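Q: sequence isn't available, so here's the structure alone:
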């Protein structure tokens, strides 16, 4: 009888863990299309297999991401357009790079989906507004992302430095 109870206990534990991890991923995936959560001053994400490097004016990373994380901030004295060379490859899931302007407007700068690989650097224009501007990476379905951004202004930061939190 003890053996039977042990098997039931182990089975129930595995089921509960599977349900909880599945709910967590679904909550993180919902962020992808929710500009109010993306624009939040707080980052909400699940991150794994993370390798990020920051050099002056350059951010490079490879990770799996569900949710959103801030990688760049810039306090601007005026409205300007920045040309940003980048690479964004997505091996699975989907990912996008977004700008959050001082009024919390979310602008999608580039979006790639499953198996969109880029080996060449291309560029996009970032419409910077006067005030605090942020760039976030947003991933869905544990997006397997390779990213590289080149921006001389502002400050890059690693997503890895932040504490994971769950959405309200």
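A: Here it is on my side, so go on. As the structure is a prediction and not an experimental result, all values here were calculated from the model.

Q: going forward, measure contacts and count neighbours with C-alpha atoms only.
A: Fine.

Q: how about the strands in this structure?
A: Along the chain, the segments classed as strands by DSSP state E run 44-55, 58-76, 80-90, 94-100, 106-113, 122-128, 131-150, 155-156.

Q: which other helices and strands contact the last one?
A: Contacting strand 155-156 under the criterion 3 or more Cα pairs under 8 Å, 6 or more residues apart in numbering; DSSP states H and E are the following elements: strand 58-76.

Q: okay, buried residues for the strand it packs on please.
A: When neighbours are counted by 16 or more other Cα atoms under 10 Å, the buried residues of strand 58-76 are found to be 58-76.

Q: cool, stretch 100-116 as well?
A: Neighbour counts using 16+ other Cα under 10 Å place 100-102, 104, 106-114, 116 of stretch 100-116 among the buried residues.

Q: nearest to residue 35 among those residues?
A: Proximity of the buried residues of stretch 100-116 to residue 35 was ranked by Cα to Cα; the top entry is residue 106 with 6.3 Å.

Q: distance check, that closest one against residue 99.
A: Between residue 106 and residue 99 the computed distance is 6 Å (Cα to Cα, to the nearest Å).

Q: what does residue 79 give?
A: The gap separating residue 79 from residue 99 is 14 Å, by Cα to Cα.

Q: again, but for residue 85
A: Distance check for residue 85 against residue 99: by Cα to Cα, it reads 15 Å.

Q: got it, and residue 64?
A: In terms of Cα to Cα, residue 64 sits 20 Å off from residue 99.

Q: just send the strands of the chain back as TSV, with distance to residue 3 too.
A: Conversion of the strands of the chain to TSV gives the following (distance: least, Cα to Cα, whole Å):
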stretch	distance to residue 3
strand 44-55	36
strand 58-76	39
strand 80-90	46
strand 94-100	45
strand 106-113	47
strand 122-128	61
strand 131-150	37
strand 155-156	55
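
Q: here comes the other one, which I'd like you to weigh against the first:
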């Protein structure tokens, strides 16, 4: 079963996209949206880097494989672990692979995401 559902509420959102990088910030974000996707013809490696800074609430980046299995890449909450960043190589499988940004109710955040393959999309596009 494929889930292309994206639902969100945004307050004072600004986003930027250039080539293979997407970034943005929101005073309040609630919900989720896809910020990267790759329809792979065969299994391959993708180099990604990301950063997330949460000023209120909590947010996470999740990877969704072609079967719909969700894996958390990064999770941040306001306070102690408010800001995190990483670079890694992920193994994508044949089919539609996605990364989504997910925010709990009233989450204030800044994020940046880069991938060397696939399509990046600004949140809310």
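A: Great, that's in hand. All of these numbers come straight from a predicted model, not from anything done at the bench.

Q: who has more neighbours out of residue 85 and residue 99 of the first structure?
A: For residue 85 of the first structure versus residue 99, the count of surrounding residues by other Cα atoms under 10 Å is larger for residue 99: 25 against 16.

Q: ok, and the closest non-adjacent residue to that one?
A: What sits nearest to residue 99 of the first structure in space, not counting adjacent residues and going by Cα to Cα, 6 or more residues apart in numbering, is residue 135, at 4.5 Å.

Q: return the set of buried residues in the longest helix along the first structure.
A: Longest among the helix segments of the first structure by residue count, using DSSP state H, is helix 2-30. Residues of helix 2-30 of the first structure classed as buried by neighbour count (16+ other Cα under 10 Å): 24, 25, 27, 28, 29, 30.

Q: please apply the same query to stretch 84-97 of the second structure.
A: Buried residues in stretch 84-97 of the second structure, defined by neighbour count with 16+ other Cα under 10 Å: 92, 93, 96, 97.

Q: quick one: map the second one onto the first structure.
A: Alignment of residue 93 of the second structure against the first structure is given by TM-score structural alignment, with residue 129 as its counterpart.

Q: distance of the residue nearest to its match when sequence neighbours are not counted relative to residue 98 of the first structure?
A: Distances taken as Cα to Cα, 6+ apart place residue 79 nearest to residue 129 of the first structure, at 4.3 Å, with adjacent residues excluded. Distance of residue 79 of the first structure to residue 98 of the first structure, computed by Cα to Cα: 17 Å.

Q: more crowded one of the two?
A: Remark: of residue 79 of the first structure and residue 98, residue 98 carries more neighbours, 24 against 11, as counted by other Cα under 10 Å.

Q: aligned counterpart of the more buried one in the second structure, please.
A: Alignment of residue 98 of the first structure against the second structure is given by TM-score structural alignment, with residue 62 as its counterpart.

Q: before we move on, the earlier item: rebuild the buried residues of stretch 84-97 of the second structure as a markdown table, extending it with distance to residue 111 of the second structure.
A: Supplementary listing: the buried residues of stretch 84-97 of the second structure in a markdown table, determined by distance: Cα to Cα, whole Å:
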| residue | distance to residue 111 of the second structure |
| --- | --- |
| 92 | 22 |
| 93 | 25 |
| 96 | 23 |
| 97 | 20 |
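
Q: what is the nearest of the residues you listed to residue 17 of the second structure?
A: Of all those, residue 97 has the smallest distance to residue 17 of the second structure: 19.6 Å, by Cα to Cα.

Q: my guess is that closest one meets residue 70, correct?
A: No. With contact defined as Cα atoms under 8 Å, residue 97 of the second structure and residue 70 do not form a contacting pair (10.4 Å).

Q: overlap of the contact sets of those two?
A: Common neighbours of residue 97 of the second structure and residue 70 are listed as 63, 64 (criterion: Cα atoms under 8 Å, 6 or more residues apart in numbering).

Q: residue 145 of the first structure matches what in the second structure?
A: Residue correspondence to the second structure (TM-score structural alignment): residue 145 of the first structure is matched to residue 109.
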